[in-house]
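Undergrad: Predicted model follows, preceded by the sequence.
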Amino acid sequence: MILHKLWCILVVPFVAQLVSSDVLRQECDSSRNYSPNSAFQSNLEQLSSTLPINASSSHTLFSTGAAGAIPNTVYALTLCRGDTTNASACADCIGNAFLDAQQVCPFNMDATVYYELCYLRFSYQNFLASADNTKRQIIPNGENVTSPAATFDAAVGVLLAAVADYAALNSSMRFGTGVEDFDVGTPKIYALAQCRPDIEPADCRDCLEKIMTVMPKHFSRRQGGQILGLRCNYRFELYPPFSGNPVLHLQAPTSNVTVPFAEWRPSGSPRRRRRKKKTKYILFIIATTLAVVCATLTFTLICFCIWIKRRKQRLPMLPNYGNWGSVPNISLSLLDLQTLEAATGNFAEGNKLGEGGFGAVYKGALPDGQEIAVKRLSQGSSQGMEELKAELVLVAKLQHRNVVRLVSVCLEEHEKLIIYEYMPNRSLEKILFDPRKSKDLDWGYRFKIINGIARGLQYVHEDSQLKIIHRDLKASNVLLDSDLNPKISDFGLARLFEGDQSKVVTNRVVGTLGYMPPEYVVHGHYSTKSDVYSFGILVLEIITGRRNCASYNSTQTIDLLTDLIWEHWTKGTILAIADPLLTSSSAEDKIRTCVHIGLLCVQESPADRPTMSAVNAILNSDGAALQAPSRPAFCPRASSPDPEPIQEALQSHGGGNSAVVSLNGLSITELVPR
């Protein structure tokens, strides 16, 4: 304790002074501190290893996370500036932020640091969903301008309003940049605005408006200034404070005022000069005000026209497709049927990649050489239409390197076609359970696949603009690109959750036997923890190379992989059940960790299963302390080839819930409106 106090008194202030030059601003809350080598510090180190990777790999350069149990839980949020094109620069900035925050705010359990390229906050309090933006820093930059204050301030106001509108309404990253011509003593003004990408456009615009109201008080006539906040921030300068070309280019707010006050030379009598000067000043104010109003109205009109044009391009303008109905607010490019017929050889049998209950998938190539996968839904299938709606609404708004990318859609001549990026290695199921192809999946590839699925699932659960439950995560719905990077696909059964929604109860159970958790099968309850259960099954299948449930035939019952793994886990012989191809002794610790994670994910109680952010923290840290798993959840067994006994068993447990399960690896979409 004495050494700790000496460290805080003598050493920490000196170290903090050394690093403070790299930190623009910091906000330290010393009301609650942690001790060296404590559980809180260990949880903080976990986040410091995962958040830089998660943020730099996300297209929004944004990440949140939580680690540890109360009272030592650490919540953290980080965001890189929207023009950061170098992922390593973003990751380095966040990594340094974790180090510097612990120096400038030594042992504080709540700290915020801002840099040029990124910012970070961690705390013992769960602030991640808070709308509070009061922890902000006001930084005036440079000297006063020589131009008239009213003219310059009006020009800055117009530019910031335009950039804020673009960031809030036109950018998925919630980031905008702009330049404005200004010919009164200053050639150009530059500005940027940014919000957290997980907030709604209206909330982003409202946040920026609030921090812009303080501009006259702190930045009037200043050559530059910035306000830093956790939810939103902006900056303006007489030089570009961002990299690359600005998105917006505005003309000067007024063209009839080109001479500053200091150069005006009125003539005549003193009273007449004063009257003339006063009249000119009033006219100047009126002209400036009119110019600002005109510029604002012009920009608003332009935005409205763009909005109308985009609205006309959205899918709801296609009402003539039978029971299509209405589709929520999405915008996609459309491909015509003729182009897709040429791309797939008129849907030739040789180009067919697979076929399921919804229809077939074909390989194709667009005129520019881009390879695509075309999902052709069966004509007249209401099941296919429901799946199409779900996928368009959800996948169109998801952009992550571990989620399959939606390229386009085609609705012509009663055809319903969804176009995805092409995955050369097909699905994980095709390789993992093939005795010949699985030899190519060494431990390095398998761990990369597990890690990628975990990141993609965390994105759809926590980091995307939408909160989505997949409900059908399985090996056949994980696609692999040419480098065996995994991408989650098939969102036909997915459900969208509200921001504060945690669980839903349904009377119609759908999914694939072996991947569905017991609370869903028996009671119809599903949540993010349902996907966590499916992820756990996937992890155990990847480690062992075996399916969780065997196929039905007249003599064989369902063999539960989880039962077998639990038996080896309790005996301490878990490596005996691992795929014999994973023979590297250097991978044994990681294999045990992954099995441990898998068993934690398939526990019977959803509350006991970890979140995907916690799973990612464990996967990307060494030697993390894990709680002991409980016995895996119950899964129905049957000895009949007929699926009816299983349906009856599930309904008897669920009080009459109607359960539809897939026995052949294909999903079955529920036939009710979403």
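TA: That came through fine.
Undergrad: make it CA atoms for all contacts and neighbour counts henceforth
TA: Will do.
Undergrad: Could you verify that T557 is part of a strand?
TA: No - per DSSP: H, G, I helix; E, B strand; the rest coil, T557 lies outside any strand segment and is coil.
Undergrad: For it, grab the count of nearby residues.
TA: 16 (other CA atoms under 10 Å).
Undergrad: What separation is there between the residue nearest in space to the middle of the chain and V532?
TA: Per CA atoms, centre = their mean, the C-alpha nearest to the average position across the chain is that of S464, at 3.1 Å. Counting by CA to CA, to the nearest Å, the separation of S464 from V532 is 17 Å.
Undergrad: Check it against this one:
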Amino acid sequence: MDSSRKMLIALIVVCTSLGAIILSLCFLWIHYWKKKSRKSGKNDAKNSEVEKGHSPASFLGDFRSLRTVSKMGYASFMDYKILEKATSKFHDGNILGVGGFGRVYKAQLEDGSCVAVKKLDCATQDAGKEFENEVGLLSKFQHPNIISLVGYSIESETGFIIYELMDNGSLETQLHGPSNGSELSWYRRMKIALDTARGLEYLHEHHNPHIIHRDLKSSNILLDSNFNAKLSDFGLAVIDGAQKKNDLKLSGTVGYVAPEYLLVGKLTDKSDVYAFGVVLLELLFGRKAVEKEASAPCQSLVTWAMPKLTDRSLLPEILDPVVKNTMDLKHLYQVAAVALLCVQPEPSYRPLITDVLHSLIPLVPVELGGTLRV
């Protein structure tokens, strides 16, 4: 009887333990399927959003929550009402410039400091991405020849980027505006070219990862009160190597776009070098990148200048009248040679921006950041 009772007790214990194990497994199985079901539901909703496309408002709403955009930089979010007050409700009298992206306004903040506010219509996904791209990149950059980011703001489907104020506007305005380059002496022009090359070298060589600006032009080179030049407008900038994915739309400005990028979509740092060469030609001749002459169709500055850059007898005569006969001819020929190399149709023939930089340093006076002793 004792033996039978012990066997019965043992059998009950084993059955109870087995039942507990089976019950536990059932609970775990049910929990797993519930979790998987919830995850699947989230993925389905996410896929549905991708198929429909995020609205710009939700895109900017997500971006609004980002305060620290990078480990290196910090982008301050400004309340829209502060900007509205600082610009007198974006009054036309405060407009500094107008471009394809929108308008730039002068704003005076409550502490008395003045800044520039770029107002971007982000009604399309592409525009929203450009806004995010520019704020994200500028928050990482730390260089004296790249515009400083003060902050950003978002209101409905409109994005605002706040920069340091550049008192002398853009190089385009100085060269082709009412003053027609009268404020830009030869050495000041060389200083602007040197500053621009330094900014590009930082992007191409020193920033990690390397960056291609993709929209370098005279209107995106801004000048402070001392005519120090800084690169701006990084909405189209890309990480070097990202273009190999073949998912980039052709972007840029007519007259500055390198031929290999325009024709076959090949984008490298040499594309920026080509655009720099065009800016250098603008500084030399005071002409726009593309001009419409009364007796001829539109002609690019590169097409017009190429045959003239090697003619030493003609070159001094076709310079911008503002700087004509104000420089050592030897220096003029050196700058013309650099410009000619930068705008070569074959990208492999163009120099690296570092080589351009070292070519310009001896042509800029010491007091302006070069090594030339006047």
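TA: Yep, that arrived. Note that the structure is predicted; figures quoted are calculated from it, not measured.
Undergrad: TM-score for these two?
TA: In this superposition the chains share a TM-score of 0.74, using TM-score structural alignment, normalised by the length of structure 2; 301 aligned residues with a CA RMSD of 2.5 Å.
Undergrad: returning to what we had before: what's the counterpart of the residue nearest to the centre of structure 1 in structure 2?
TA: In structure 2, S464 of structure 1 lines up with H207, judged by TM-score structural alignment.
Undergrad: contacting residues for its match?
TA: H207 of structure 2 makes contact with F141, according to CA atoms under 8 Å, 6 or more residues apart in numbering.
Undergrad: Which residues are in contact with L109 of structure 2?
TA: For L109 of structure 2, the contact set (CA under 8 Å, 6+ apart) comprises I82, L83, A86, V115.
Undergrad: Can you tell me which of these is closest to C342 of structure 2?
TA: Nearest to C342 of structure 2 among the contacts of L109 of structure 2, counting by CA to CA, is V115 at 34.1 Å.
Undergrad: where does the residue found closest to A339 of structure 2 once you drop the neighbours it is linked to in the chain sit relative to L216 of structure 2, distance-wise?
TA: Leaving aside its sequence neighbours, A339 of structure 2 sits nearest to G277 (CA to CA, 6 or more residues apart in numbering; 4.8 Å). Note on G277 of structure 2: its distance to L216 of structure 2, by CA to CA, is 10 Å.
Undergrad: likewise I361 of structure 2?
TA: Taking CA to CA, one finds I361 of structure 2 at 21 Å from L216 of structure 2.
Undergrad: Over to K324 of structure 2?
TA: 26 Å.
Undergrad: show me what contacts the closest residue to K106 of structure 2 other than its chain neighbours?
TA: Ranked by CA to CA, 6+ apart and with sequence neighbours excluded, the top spatial neighbour of K106 of structure 2 is A116, at 4.8 Å. A116 of structure 2 sits next to V104, Y105, K106, A107, I162, Y163, E164, L165, M166 when contact means CA under 8 Å, 6+ apart.
Undergrad: one more time with 6 Å, if that's ok
TA: Y105, K106, A107, I162, Y163, L165 (CA atoms under 6 Å, 6 or more residues apart in numbering).
Undergrad: Tell me the secondary structure of the second one, please.
TA: Classification of K106 of structure 2 into helix, strand or coil gives strand, according to three-state DSSP.
Undergrad: Look up the closest residue to N620 of structure 1, ignoring the ones flanking it.
TA: Leaving out its chain neighbours, the residue that sits closest to N620 of structure 1 by CA to CA, 6+ apart is T50, at 6.2 Å.
Undergrad: swap in L394 of structure 1?
TA: Here the residue nearest L394 of structure 1, using CA to CA, 6+ apart, is F491, at 7.3 Å.
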